[in-house]
Structures are given as C-alpha cells and as structure tokens.
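Undergrad: How does the following fold in three dimensions:
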Amino acid sequence: MRLSFIVFIVLYVLIDVYIFRSLKGMGRGLLSYGYLVVSVGILGNLLIQFFVVDDGGGRVLSIPRSYAIGFFMSLLLFKVFFLVLFLGENLIRLIIGGAKKVSDSGADFAVPERRKFVKNLLLGLAAVPFASMLYGMYRGKYNYKVLSYELEFDDLPDAFDGYTITQVSDIHCGSFDNKEKISYGIDLINKQQSDLLLFTGDMVNNRADELDNWMDLFATLSAKDGKYAVLGNHDYGDYYEWNSDEEKKANLEDLKKRERDMGFDLLLNENRFIERDGQRLALLGVENWGGGHFIKVGDLDKAKENVKPDDFKILMSHDPTHWEEKVIDDPYHFHLTLSGHTHGMQFGIEIPGWIKWSPSKWRYKHWAGIYESDRQFINVNRGFGYLAFPGRVGIWPEITVIKLKKKLA
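TA: Prediction:
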C-alpha cells in the first residue's frame, strides 16, 4: 500500500474525529453520528468503485464512479470549509483571550466561549458548498443556458449579414443518465433556428457505443445550412484500456460513422463552403490539437486547402490552446474560431457584468466566452455535458448563438 494512500486515510480519519467532536460539543449528537455514517459511506463507496467493482476493461468514467467522485468532492468541500471556519474562529478566540491577559496582567488567561449564534452561523456557512455541489449534481448539470453574441466584421460578405450560428460542444454522452432532461436540451438547441449548427468535439467519454441510447436524439438536431462537427480529445479513445491498437482504431472509425449517421458532416482537417447569393464563407474543421499532453493531430495547413486568403473563415478547433499557439499568428487570418474543451471546470462563479471566475483560468488563458486578438475572435463554449464530476456549479451547460454582422463604415 502506498505511503500517500496511508497518509490520506489517516488525515481523513483525523478530520472526521475533529468534526465529530465539534458537532457533539455543539450539542448536536444526532448530527455528529449521522455525519460519521455519511462520511464513512461516501469514502467506502469511492474505494469500492475504484478498487473492487470491475471497470469493464478501462471504463474509468462510468456513471457510478462519477457519482462516487461527486459525493466525495462534495463532502470534501464541506470538510475544508468546516476546518477553515472553525479553526479560524478558534484562533480568533485565542487571540482575544491573549489580548485580555496582556491588558490585565492580574487576570487569568481564558478563552472566550463560542456563542451559539456563531456556532450555527459557521456550520451553515460550511454547509453551503456541500449543498451547492449536490444541487449541481441533480439540477445544475441540466440548467442549460443560451448565450447570444453579436460579432461585427469589416469584411463579412453582405449576403451573410445577420447570419446565425449555434455552437454546441463537449456532449460527453457517456455521462448522461436522464433522457428527458437531455431531450429538453436538444429541443432548446433546435428552437434557436440558426442557419448553421456546429459541434466542436468530445461526443463521447471513451467509446463509440456510449452513443447507443442517444443517437436518435442527436439525429433530430438540425439547421438550415446543415450541421458540422469535429473531433475532441476524448473521441480518440486515449483514456481507455483497449485490448489492441486495432480495437482502438476500430472504435474511432465507428464513432466517425455514427456521427455521420446522425447527420453531421465531420470535418477532419477539411473545409466546406457555405454559399449565398453568389458569395461564400469558408468553414474549416481540424482534428484535435491540444496543449500539453493532449493529442495533436490537427493540421491547419491541410484544412486550408482550396481556401483563399481573402475568404471569410470560421474555424472549428476543439482545444482553445490551438488558437493562442497556432491560429492567431497564421497568415490566413481566421475571423472566428469555435472551441470547447475546458468545460469552465464545471465549477465557478459568473454574474454577467460583475464577476467571471473558475479554477479553469489557472489552466487555460481562454477558458469561457468570447475573446479577441488582432481582429480575430474565439468563442470557448462551456460545454453541453459533463465529465468526471457529474454536475455543474455556477458554470452552467451552454448553447451558444452567434450572429455575424457587417460592420458599418
């Protein structure tokens, strides 16, 4: 058994003992024992899911495992907040006691009692993140938001002034467990009645057969000028323990076929032209090109074949790292790039016009929403689905609608 695992278990037990004693000291005996039962049960379930239950040959992101992770993360947040709040309050009371001793040398050192109101307030504050995580697991992940943007371009062809694009990304259908809720999300996409529907990768978590129960739904997606897709890093099956390279390749080909059967035109370092009134815009799609250890098979030069430098260009590239490292400086000038991948970490705080924060910002420079550089735009979609943690808190599932406008002189 690894030393780090032993240390983790010891810390887990010590924290539970502290919280148990604190709750009992507050006169909440029933709650203290209930907390222990829940804590032991959540940890036990996590260990069983990862060390006892057969993972099906590498299905590391199964739904039961995801929920085990979700419950553990939720309780872990409660533990962290409880420790910070109660230990912090203990420190404040110690300081107050010390200050009184210094100011009155004849008095005995005494730590002020913790008031009942303060006890209840701290306990309530510690419970907020726990409740938020549970909400995210059962409601937040279906709290679909339609985010609309209007982008202006000097060189947009007149025929495409007012042209609308709906972008969806990161479906991760292997995580889904509620067809009624997903059906609602699909209907919401179709209700936008956009000219073009673009999907920017990660249809599955690992395997093509995750689509078995969902193909009929996704096949109903439609747009006036068609629907197009690219692959994301998860679509290549890199996070699954395959029996052979041939099996892995067959899975990828199966996924490609399924996406085409659902009506998507899959762009694999390719391009298409959308024409109106004798004018056109170029739609390009690359395979995944990710920063760091993520797979890099996207070929921008190949995708540009037959595209003229002065064409108005929309690029689909799953990972926004590609935009900052390759696309921005490309001489072809890509007017609009559409990406996903980050999920906004499925956790954060967003109040339009006030705050936009997520741990994702520590990993990605461009992690959610519209960004601009050198008259080139990128939209990083927050994702339609969810992965690993089976929920969303503050960073809600997104359907993006972008209207292209001709900039007036």
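
Undergrad: Please count neighbours and contacts with C-alpha atoms only from this point.
TA: Fine.

Undergrad: Now for Val380: which residues touch it?
TA: Pro320, Leu338, Ser339, Gly340, His341, Thr342, His366, Trp367, Ala368, Gly369, Ile370 (C-alpha atoms under 8 Å, 6 or more residues apart in numbering).

Undergrad: Cross-reference those residues with the strands and report the matches.
TA: Leu338, Ser339, Gly369, Ile370 (DSSP state E).

Undergrad: Just the buried subset of those residues, please.
TA: For the ones in strands among the contacts of Val380, a burial check counting by 16 or more other C-alpha atoms under 10 Å picks out Leu338, Ser339, Gly369, Ile370.

Undergrad: Kindly reformat the residues you listed as a markdown table containing distance to Ile314.
TA: As requested, those are arranged in a markdown table below (distance: C-alpha to C-alpha, whole Å):
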| residue | distance to Ile314 |
| --- | --- |
| Leu338 | 8 |
| Ser339 | 11 |
| Gly369 | 16 |
| Ile370 | 14 |
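
Undergrad: structure for this one too, so we can compare:
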Amino acid sequence: MPARSRKPPYRFLLVVSLILALLHLYVGLRLLPDMPVAAWGKGLGVAWLALSWVLLPTTILSRFVKRQSLADALGWAGSLMMGVFSTLLVLTVLRDVFLGLGALVLPGAVESRSAVWSAAAVPLLTVLISLLGFFNARRRARVVDVDIPLPGLPAALQGFTIAQISDIHVGPTIKHDYLDAIVDAVNDLQADLVAVTGDVVDGSVEHLAPHTAPLARLSARHGTYFVTGNHEYYSGEAAWSEEFQRLGLNVLKNRHVVLEHDGASLVLAGVTDYSAHQFVPEERSDPAAALAGAPTDAGTRVLLAHQPRSAPAAAAAGFDLQLSGHTHGGQFWPWNHFVRLQQPYTAGLHRLGDLWVYTSRGTGYWGPPKRFGAPSEITRLRLVAV
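TA: Predicted coordinates for the structure are as follows:
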C-alpha cells in the first residue's frame, strides 16, 4: 500500500473515473427510462448514480489521507458503494441478456411489461443482496470443521487439530473489535496449533498496530504460525513480519519447524506469498526450500501457503497437506465463478496427487463489506488416519 505522504496517482484516478462514468451512464440509460416511478423518482436515481460515481474512487484516495479518521470514513464510503454498484451493474447486464433473449421469442407487449418489472426488480434485488452481504461480512466468521484423511498417520497424531484463519484484512473497515471476536473464537477451539495464512492487514504498522494487537492473545498447544500474503507486501511486509513476531506469531518464510506431539513428529513449513519475489526478489516462494532438512520419518508434513497456486510445487516437494486462503471463495456472487481463472481452487478441500489442499474462504473480507454466497470461516482441521 502506498505511503500516505505520497501524492495520489491523478492520471490513474482520471482513467478510473472515466471508466466508472461510462458504467454508471450505462446503468442509468438501461434502467431509469423503464422504471415505473414518477419523474422525481427518476431524478433520485440520477442523483444516486452521481453520488456513487463520486464516492467509488475514495477507496483509492483514502490511502493518501494523513488523518486516520478521515481516511477510514472515505474507505467506508467507497467500499460500501463499491459493493452496491458491483451488484447493480451485474444485475443490469443480466437484465439486458434476459430482455434480449425475450425479444426473440416474446411479442412486443409482453416484452414491454418485462422491461418495466425487471427495471424495478434490479435495484430492489441490489438492495436485498447488499444488505444480506453486509450482515454476512460483519458478523463473526463461523467455525467450519474439516477432517483431513492421511494414510499412515501415526496414532499419536490422530485427531491433531489446526485452527486456520486467513484474509482478515484489518484496515479501513475492520478494526480491533472485529479481530478480537475472531481471536476469542479461535481460542475457544483449544487447537493444537493456529495457522494464519496471510493477508492479515491492509495498511501500515504505524496506523494499524493498535488494531492487530488482539493477535497476541492467540493460544494453542504448539503456538501460532504465520505466512505472508500479497497484501502484507502491499503494506510493508518487513515491518509487519517484525510486528507479528513481536505479537508472538512465528513467521515462517521458506522454512519449517518440527513439532513433537505425544511421541510423534509433525513438520510444519511455511512459504512466502506466491508473488513475493515481485516485491522482494530474495523472498521467492519455495516449498522445496521450506522442507529442506526436515526429518524423513515425520508423521506428516504440512505447508502453509497463502495462495492455492503453490500446490503443484508443494506436491512435488513431498507435502501431505497445504493450507491456503487468498481467494475469499469469491467473496460475493458472481465473482466466485471467476476465481478459477487465476487459482486452481476456489474453496474447500481438494486433492492433487498425494497432496491435500484446503483453501479457506477467509475470515474477514477485502474491499466491500459484503459476502454473498461465500461465507467467511474460522477453520478447524482435524488430522485423521485412513
């Protein structure tokens, strides 16, 4: 994330504003003429679209505002509007597809009636989806239980539990109390270890350290372990890794630790984010290096890797289980259908050769405070023998 002392990227903002203007114009021209409301109602629609166009870029501008309270207010305004307009735009496009197909098979009178009711339905559905999405995003993530079947798992590791949290994105709209509730829920699980798989923050240590302080309370028999996500690199990764280490999180950068559990050993490794080398060349993500020197007779080998894209290298290195995040499960419809264009897995448990890959939907959210069709989660993973 750029430092707030730098000047805003005015040329970029201009391009973004022009694109947003065209998108808002499209929505207005396609919906307002068919809306079954009086002229003053359509005028309110024009005013709302104008306000949306003005507020959306504030998510970018907020990064360059020095006064934290104002930066957060701008971040809230832009993020809320981003979520609402995103759904409005998608539903407007789907309405046009519906009307286009209908025009091929329906007579003009029916087509006209369809245009009227569908124009009214789009904003109503937008409001409903946005309200439900806001509630789902702002509530504390629910606990999801997942069993990981591992051949040859030692009896001592049967039932070993890992509590995974990921993609919290402490920043303009997620603060201390939100994270505090997550930590309480994780500690209630009494897991054997806690895994934090990246993207904890969206902002600098200077501005967010008071809000990440609850992480110091995370408690587990074998401790808490953290790997970097891409947003740590946007936000000053070196400073954040130092801060997380100060809070008691064990930062794993292409290295492993051996945990002794009731007479059996478990290798826990972590890699830097898949894109880390783009920010710090010497921190290229390397699952093989993370496992180098690990005991060959370990009961199981677990890798923490922010992005699911690390899976092929993890499988080749000989890991049994990879825990990832990054995708948010798509966060809200319809973007959950597009995650596979960039990542091999969207959410849940998958198999790649001998490797199990679990991808968390995330414990917070990024950008719009909105989750629809992709609920947040605190994951309790249990190792079981097969």
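
Undergrad: tell me the SS of the alignment partner in the first structure of Gly293 of the second structure?
TA: Taking TM-score structural alignment, the alignment pairs Gly293 of the second structure with Asn306 from the first structure. State at Asn306 of the first structure, reduced to three classes by DSSP: H, G, I helix; E, B strand; the rest coil: coil.

Undergrad: What is the nearest of the contacts of Val380 of the first structure to Thr400 of the first structure?
TA: Among the contacts of Val380 of the first structure, Gly369 lies closest to Thr400 of the first structure (C-alpha to C-alpha), at 9.1 Å.

Undergrad: per the alignment, the closest one corresponds to what in the second structure?
TA: Checking TM-score structural alignment: Gly369 of the first structure goes with Gly348.

Undergrad: hang on, the earlier thing: specify which member of the buried ones among the ones in strands among the contacts of Val380 of the first structure is nearest to Pro64 of the first structure.
TA: Ser339 (28.9 Å).

Undergrad: ok, the counterpart of Thr337 of the first structure in the second structure - contacts?
TA: Mapped onto the second structure by TM-score structural alignment, Thr337 of the first structure lines up with Gln322. Residues in contact with Gln322 of the second structure (C-alpha under 8 Å, 6+ apart) are Val302, Leu303, Leu304, Ala305, Ala311, Ala314, Leu355, Trp356, Val357, Tyr358.

Undergrad: Filter those residues down to just the buried residues.
TA: Neighbour-count burial (16+ other C-alpha under 10 Å) is assigned, among the contacts of Gln322 of the second structure, to Val302, Leu303, Leu304, Ala305, Ala311, Ala314, Leu355, Trp356, Val357, Tyr358.

Undergrad: and the second one, what pairs with it in the first structure?
TA: The pairwise alignment with the first structure assigns Leu303 of the second structure to Leu315, based on TM-score structural alignment.

Undergrad: quick check, its match in a strand?
TA: Yes. Assigned with three-state DSSP, Leu315 of the first structure falls within a strand.

Undergrad: Which position in the second structure pairs with Glu246 of the first structure?
TA: By TM-score structural alignment, Glu246 of the first structure lines up with nothing at all.

Undergrad: Please report how far Glu246 of the first structure lies from Asn233 of the first structure.
TA: 18 Å (C-alpha to C-alpha, to the nearest Å).

Undergrad: what do we get in the first structure for Gly159 of the second structure?
TA: Per TM-score structural alignment, Gly159 of the second structure is aligned with Gly162.

Undergrad: Centroid-nearest residue for the second structure?
TA: His328 (3.7 Å; C-alpha atoms, centre = their mean).

Undergrad: ok, back up a step: name the nearest of the contacts of Val380 of the first structure relative to Val102 of the first structure.
TA: For the contacts of Val380 of the first structure, the nearest to Val102 of the first structure is Trp367 (51.4 Å; C-alpha to C-alpha).

Undergrad: That closest one contacts Pro359, doesn't it?
TA: No. Shown here, Trp367 of the first structure and Pro359 do not form a contact pair, counting by C-alpha atoms under 8 Å, at 9.7 Å.

Undergrad: tell me, what's touching those two both at once?
TA: In contact with both Trp367 of the first structure and Pro359: Gly344, using C-alpha under 8 Å, 6+ apart.

Undergrad: circling back: want to throw the buried ones among the contacts of Gln322 of the second structure into TSV with distance to Asp286 of the second structure?
TA: Listed next are these as TSV, based on distance: C-alpha to C-alpha, whole Å:
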residue	distance to Asp286 of the second structure
Val302	14
Leu303	11
Leu304	12
Ala305	10
Ala311	11
Ala314	9
Leu355	16
Trp356	18
Val357	17
Tyr358	19
